[in-house]
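Participant: just the structure for this:
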Amino acid sequence: MNNTLKVTVFAVALGMTFSAAYGIGTAADPITAPPAGSQHAPHQENTAMNHREQHPEKTSALPAGLQVSRDGYTLDLHTPRITAGRETSLRFAIKDESGKPVTDYTKTHDKELHLIVASHDLNTFRHLHPTRNADGTWSTPVELPAAGDYRVFADFTPAKPGATGLTLGADLAVAGAYQPRELPPQRATAETDGYTVTLSGNLVPGAMSEVTLSVAKDGKPVTDLEPYLGAYGHLVALRAGDLAYLHVHPEGEPGDAVTQPGPAITFMATAPTLGTYRLFLDFKHRDTVHTAAFTVHTGTTTAGTGSPGGHSHDGKGH
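Facilitator: This is a model prediction of the structure:
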């Protein structure tokens, strides 16, 4: 994950190659048609989004989360298979080049490590904060509602001179009766837990752009958002088809005498390629973290929209 999350809407500044954002449609709710074949890309290895810039001399051109090993570090998933609907302890370790579990990390966004779990169809999303034992083993309880293929992303920074943030990804199989689900359609608003989140801005492949998410409840703007992971909003963007993890950076931070606690949260984002992306915004209000999800199609000028009713995705587990 990168430096700090900044508020106003989520943005993805990719020194890393990341960012998926929902472009909003034309005028009030303009929607840009998706490029041919973009919504149903071929099945590839899943990936996730990291919040930090990458050192070009130390990393490949691949977006974050596509590799289980990178820069001498490996995500060792001890629990590669679980059962749908059953709470299970998900266990893993980050190992260095010698195969030894890493036990020393630099905190980013208030945590040593952020764990993202997402289904390949991007209908289920979890942002978890596992605990680490003295031997370097991480664990967290997780219950996933539907069977299928999932991707686990570990976002962390080793406490080592010159170390940069990494996002490593590994596949997770969830057993049970499998029912394929379509990616939710593109819309400019998303409903979640009684809140309405509106997405505005353009997402342009290979170029940085601004996206803003505005939070309202009962038709009134929310102006008292609470800090969550060092910002008023936290954004994760995943590319449909391979789950490439995009880097997102919010503008401003709580206590900087400039950034307001809502209703708008702004991010700078860069999509690595044309395609379809799924954005997950976490925000905190009245001591509870909520997640709003959006599907976005990139283009030369992108318009994004969100998932309706807040029920087209499952984003529990903060």
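Participant: contacts, neighbours, all on C-alpha from now
Facilitator: OK.
Participant: residues in contact with residue 254?
Facilitator: Contacts for residue 254 were tallied using Cα atoms under 8 Å, 6 or more residues apart in numbering; they are 227, 230-232, 260-261.
Participant: kindly apply the preceding question to residue 120 instead.
Facilitator: Residue 120 sits in contact with 46, 148-151, 240-243, where contact means Cα under 8 Å, 6+ apart.
Participant: got a winner among the residues you listed for most neighbours?
Facilitator: Of all the contacts of residue 120, the highest neighbour tally under other Cα atoms under 10 Å goes to residue 243, namely 31 neighbours.
Participant: surely that one is within a helix?
Facilitator: No: the assignment for residue 243 (DSSP: H, G, I helix; E, B strand; the rest coil) gives coil, which keeps it out of a helix.
Participant: just checking, it touches residue 48?
Facilitator: Yes: contact between residue 243 and residue 48 holds when scored by Cα atoms under 8 Å: they sit 5.6 Å apart.
Participant: joint contacts of these two?
Facilitator: 65-66, 151.
Participant: and which of those residues is nearest residue 78?
Facilitator: residue 151 (13.8 Å; Cα to Cα).
Participant: quick revisit: make JSON lines out of the shared contacts of residue 243 and residue 48 and add distance to residue 197.
Facilitator: As requested, the shared contacts of residue 243 and residue 48 are arranged in JSON lines below (distance: Cα to Cα, whole Å):
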{"residue": "65", "distance to residue 197": "27"}
{"residue": "66", "distance to residue 197": "29"}
{"residue": "151", "distance to residue 197": "26"}
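Participant: next, the structure of the following sequence, for comparison with the previous one:
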Amino acid sequence: MNAIAKVGAFAGAVVALGGLGSAVGASVGPVGEPERPTHQKHAAGNSSQGGHGGHAGHAGHGAEKAPEATGLNVSQAGYTLDLVEDRPQRSTSATLRFRILGADHEPVTRFEAAHGKLLHLIVVRRDLATYEHLHPVMAADGTWSATADLAEAGTYRVFADFRPATETEGLTLGQDLFVAGPYEPETLPPAATTSTVSPYEVNLDGHLVAGQTSRLTLTVTRDGEAVTHLEPYLEAYGHLVALRDGDLAYLHVHPEGSPGDGRTEPGPEITFSAEVPSAATYRLFLDFKHGGEVRTAAITATAEAH
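Facilitator: Model prediction:
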């Protein structure tokens, strides 16, 4: 079913995926062998109590025009996220297929790489209890595919973060997936400053203020010791996605500095400049790599009104 026709359809259980922000690099065509995605599935209960369309935040402080919410539309600026199947069966290795359609309703096949990938896909359940950051592979006809863990029933949101080769800015489009089965939404954990991803702990310093740049520093420790040799992941020491509780407005943020720039230390601190569109509750998902494995920490944060 065409994505435009699907906009009015809503049923049973729900699913969500998502993408990444600004794009850089050279225009590229179809990709070769599929990359088995690193599953970063996050359970809602691992944050302890305490104090990527989305584009990277800019360094600096002070009042600014509030950024627009992204990821809320299936179609924008002449592009449409078209899911081949929006009601997949429950599976730990469900195959997701989709296309990015242009204004002519034909699949787009040329994209600019962002952080080493042509397209980033975020899949979250609508209660924000699960999260996956995937990197799908595109076939010659413009159909993308990725393997996702959809073992639990519910409504999910799919976010595709990409930049067509003919555009100067990236887009984040979103559409729902529906996985049938018994489903009891989980309660969002309260605002916190610490998240445990055993044996790691991530501590948040800073707070969000709607409509202006907010500086957030996340510090990674392992068994109480500072992690000072984080490994580059997608050309950075960490990636942060913020989703607004309720409508799942999407914001992807990248850290200040980059590996190899001569001034950015590989931990334990990762500092981000983020802009959120409104005073609300947000779930922050931090991807970081250490010991050859990518892990995801999640923290609930409340944005103040400016």
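Participant: give me the TM-score for this pair.
Facilitator: TM-score for the superposed pair, counting by TM-score structural alignment, normalised by the length of structure 2: 0.79. Supporting figures: 253 aligned residues with a Cα RMSD of 1.8 Å.
Participant: just the ones of the shared contacts of residue 243 and residue 48 of structure 1 in strands?
Facilitator: Assigned to strands by DSSP state E, the following of these qualify: residue 151.
Participant: ok, the shared contacts of residue 243 and residue 48 of structure 1 vs residue 208 of structure 1, which is closest?
Facilitator: Using Cα to Cα, the shortest approach to residue 208 of structure 1 within these belongs to residue 65, at 20.2 Å.
Participant: OK, contacts around the corresponding residue of structure 2 for that closest one?
Facilitator: With TM-score structural alignment as the matching criterion, the partner of residue 65 of structure 1 in structure 2 is residue 71. With contact taken as Cα under 8 Å, 6+ apart, residue 71 of structure 2 is in contact with 18, 53-54, 159, 172-174, 248-250.
Participant: ok, back up a step: who wins for most neighbours among the contacts of residue 254 of structure 1?
Facilitator: Top of the contacts of residue 254 of structure 1 by neighbour number is residue 232, holding 33 neighbours under the definition other Cα under 10 Å.
Participant: the alignment partner in structure 2 of it: what's it in contact with?
Facilitator: By TM-score structural alignment, residue 232 of structure 1 lines up with residue 237 in structure 2. If you count contacts by Cα under 8 Å, 6+ apart, residue 237 of structure 2 has them with 230-231, 255, 258-259, 266-267, 270, 288-289.
Participant: residue 287 of structure 1: neighbour count?
Facilitator: Residue crowding around residue 287 of structure 1 was assessed by other Cα under 10 Å; the count is 10.
Participant: any idea what it aligns with in structure 2?
Facilitator: Using TM-score structural alignment, the equivalent of residue 287 of structure 1 in structure 2 is residue 292.
Participant: just residue 220 of structure 1 next, same as before
Facilitator: Taking TM-score structural alignment for the superposition, residue 220 of structure 1 sits opposite residue 225 in structure 2.
Participant: mind putting the contacts of residue 237 of structure 2 in JSON lines, secondary structure and distance to residue 108 of structure 2 included?
Facilitator: Converted to JSON lines, those look like this (DSSP: H, G, I helix; E, B strand; the rest coil; distance: Cα to Cα, whole Å):
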{"residue": "230", "secondary structure": "coil", "distance to residue 108 of structure 2": "36"}
{"residue": "231", "secondary structure": "strand", "distance to residue 108 of structure 2": "33"}
{"residue": "255", "secondary structure": "strand", "distance to residue 108 of structure 2": "30"}
{"residue": "258", "secondary structure": "coil", "distance to residue 108 of structure 2": "30"}
{"residue": "259", "secondary structure": "coil", "distance to residue 108 of structure 2": "32"}
{"residue": "266", "secondary structure": "coil", "distance to residue 108 of structure 2": "37"}
{"residue": "267", "secondary structure": "coil", "distance to residue 108 of structure 2": "38"}
{"residue": "270", "secondary structure": "strand", "distance to residue 108 of structure 2": "35"}
{"residue": "288", "secondary structure": "strand", "distance to residue 108 of structure 2": "31"}
{"residue": "289", "secondary structure": "strand", "distance to residue 108 of structure 2": "32"}
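Participant: tell me the SS of residue 256 of structure 1?
Facilitator: On the basis of three-state DSSP, residue 256 of structure 1 is classed as coil.
Participant: spit out the contact partners of the residue nearest to residue 140 of structure 1 when sequence neighbours are not counted.
Facilitator: Distances taken as Cα to Cα, 6 or more residues apart in numbering put residue 130 closest to residue 140 of structure 1, at 4.6 Å, once the chain neighbours are dropped. For residue 130 of structure 1, the contact set (Cα under 8 Å, 6+ apart) comprises 113-115, 138-140.
Participant: mind putting those into TSV with neighbour count?
Facilitator: Supplementary listing: the contacts of residue 130 of structure 1 in TSV, determined by neighbours: other Cα atoms under 10 Å:
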residue	neighbour count
113	24
114	20
115	20
138	22
139	19
140	15
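Participant: this completes my enquiry, with thanks.
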